[in-house]
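Chemist: can you look at this prediction? I've put the sequence above it.
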Amino acid sequence: MKELFSIGPFHIYFFGVAVAAGIAAGTIFAINEAKKRDISSETITDLILITIISGVLGARLFYILFYNPSIYFNNPVEIFKIYEGGLSIHGGIFTAIATGYIYTVKKKQSFLKLADIIVTALPLAQGIGRVGCDVFGKTMNNIMPWGINYGGQILHPAQVYEFILDYILFIFLWRRSYHKKFDGELFAIYLISYPIIRGIVEFFRINPIIWGPFSISHLLSLILVIIGIVVYKILSKNRSKYNNDLVNKEIKLNASILYLIVLIAVSVFVFYYVQG
């Protein structure tokens, strides 16, 4: 991991700072969106905290089971070295959904309404977090200007591809939130869209291959896409008359495009400044 600086025995890494910034930005955005819907900030922050913890645990579990099971089963102590990396975003999504659902049921809150808020903020947090990731992609066969020199090789900056697509999804979901037709629509769209993003980026990454050019990550992404499509169809068929009271508060198209450009420009600059 890229170390930014150290204070005595404490080392501050770029990835950790980026993840923390992503969580902070996503949380602030989610709280603001919740207030517009008369949902308390405490409810949202508690839900975010619970899903983050469960998401990290689930991401670690899936990585162990699907990516390098033999290494961890033969060396169990390695399971706990999460600081060395080894997380599966798919596992994080699965477990975050499960614990989020349990939390909302116990608190007698609408899971779908809260999920729509969380998944709108999630691509923003994921995108910012990816800026600090130093797991680069495959070697570029045809050298492009945006390739990054790592260990003497020009590699695909897979992180850049992903955070750009994440930001686009964030803006799309944010705008869609003012026109959604039923609670859970954004949740279902995220389950379909993010795995597609992950699948696209996966072609530029190095992960265990299961068939042809497709990796285990592609398989997990396909499962999420199928689940998302099923959820969307079920919710859209069972919806009753829906009143979106935010329709008159839509963010302007020009403003949303500006936000997207700024997000991408700042992230690209920070990424290449630190990682390059």
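Modeler: Nice, thanks for sending it over. Residues are numbered from 1 along each chain as shown.
Chemist: contacts, neighbours, all on C-alpha from now
Modeler: OK.
Chemist: and the strands in the chain?
Modeler: For the chain, the strands defined by DSSP state E occupy 3-7, 10-13, 148-150, 153-155, 209-211, 214-215.
Chemist: got another one to weigh against that:
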Amino acid sequence: MHGVFPQIDPVIFQIGPLAVRWYGLMYLLGFVGAYFVIRHLAHRRELELSSDQLSDLLFYGVIGVILGGRLGYTLFYNFAYYIRHPLEIFAVWEGGMSFHGGLLGVVVAALIFCRRRRLPALLVGDILVTAAPVGLGLGRVGNFINGELWGRVTDHPWGMVFPGAGPDARHPSQLYEAVGEGPLLFLLLYVLHRLKVPQGAIFFSFFLGYGAIRFVLEFFRQPDAHLGFLWGGATMGQLLCLPMMLVGAVGLVVVLQKKGRQ
């Protein structure tokens, strides 16, 4: 006996042409939650960040997520389509965002912000990546409500039959990712803040930790239909996580070795 997808209406309410959707609400709650996490950690790590600077930093982050996420999806997941329909790159309301692209966008935006405000980039990075799991976890809940990015076929009793995914029960992989990329990753990074590790260690731990969690959970997620399985049976998400984990591991070693020589 398998579960059935709960068929939650993706639209919370609609006034005329204006529709408020659960997925958009998850994004909004993610940014609000990130604001409070950043404010708390800035105080804890003794980073002098005024209310205006905090708002500006969050604004830079939002722009980085949107531009990087969209461009990342265009390049990594559907380049052949968008090269034929370039104007549709700007149709973000139709969906299609890449986490890895969004991450690169935020890193670039944060570096620009830190340079303009003369703030320590690694410390700001430590704080930003700890706030990221709030939005990541909520975003996966939004994916589940939308009934998208479902998992692979399973015979486990908690499998669900998703609309548009055929008659077979599938892993609710969006919920697996919501837990792994959300509270689990947040807890790991927050503990490192309490341990007072050197600046940059948390930033690179995020790369390593997220990459490892996402790589494992991709085994339960159905790959994009237009991409399928790639080299060695890996998904695009797994292939993008490999360099991410490498950067995290190398960066973490460099930061810790530098601290050890001081």
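Modeler: Thanks, I have it. Quick caveat: nothing in here was measured; it's all calculated off a predicted structure.
Chemist: what's the TM-score for these two chains?
Modeler: For this chain pair, the superposition-based TM-score is 0.85 by TM-score structural alignment, normalised by the length of the second structure; 242 aligned residues with a C-alpha RMSD of 2.0 Å.
Chemist: one step back: closest to residue 200 of the first structure out of the strands of the first structure?
Modeler: For residue 200 of the first structure, the closest of those is strand 214-215, at 10.5 Å, according to C-alpha to C-alpha.
Chemist: in the second structure, what stretch matches that closest one?
Modeler: Strand 214-215 of the first structure corresponds to residues 234-235 in the second structure, going by TM-score structural alignment.
Chemist: could you dump the strands of the first structure to JSON lines with mean neighbour count and distance to residue 239 of the first structure?
Modeler: Listed next are those as JSON lines, based on neighbours: other C-alpha atoms under 10 Å; distance: least, C-alpha to C-alpha, whole Å:
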{"stretch": "strand 3-7", "mean neighbour count": "11", "distance to residue 239 of the first structure": "50"}
{"stretch": "strand 10-13", "mean neighbour count": "12", "distance to residue 239 of the first structure": "46"}
{"stretch": "strand 148-150", "mean neighbour count": "16", "distance to residue 239 of the first structure": "48"}
{"stretch": "strand 153-155", "mean neighbour count": "18", "distance to residue 239 of the first structure": "47"}
{"stretch": "strand 209-211", "mean neighbour count": "11", "distance to residue 239 of the first structure": "39"}
{"stretch": "strand 214-215", "mean neighbour count": "18", "distance to residue 239 of the first structure": "36"}
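Chemist: mind listing the helices for the first structure?
Modeler: 14-36, 41-66, 69-74, 89-106, 111-131, 158-176, 185-202, 216-238, 253-275 (DSSP state H).
Chemist: distance from the chain centre to the second one, please.
Modeler: Per C-alpha atoms, centre = their mean, to the nearest Å, the displacement of helix 41-66 of the first structure from the mean C-alpha position of its chain is 12 Å.
Chemist: do stretch 108-126 of the first structure as well
Modeler: 12 Å.
Chemist: now that stretch: which residue numbers in the second structure?
Modeler: Using TM-score structural alignment, stretch 108-126 of the first structure pairs with 118-136 in the second structure.
Chemist: closest to residue 63 of the first structure out of the strands of the first structure?
Modeler: For residue 63 of the first structure, the closest of the strands of the first structure is strand 214-215, at 13.1 Å, according to C-alpha to C-alpha.
Chemist: what's in contact with the closest one?
Modeler: 202, 203, 207, 208, 209 (C-alpha atoms under 8 Å, 6 or more residues apart in numbering).
Chemist: residue in the first structure matching residue 210 of the second structure?
Modeler: Under TM-score structural alignment, residue 210 of the second structure pairs with residue 194 in the first structure.
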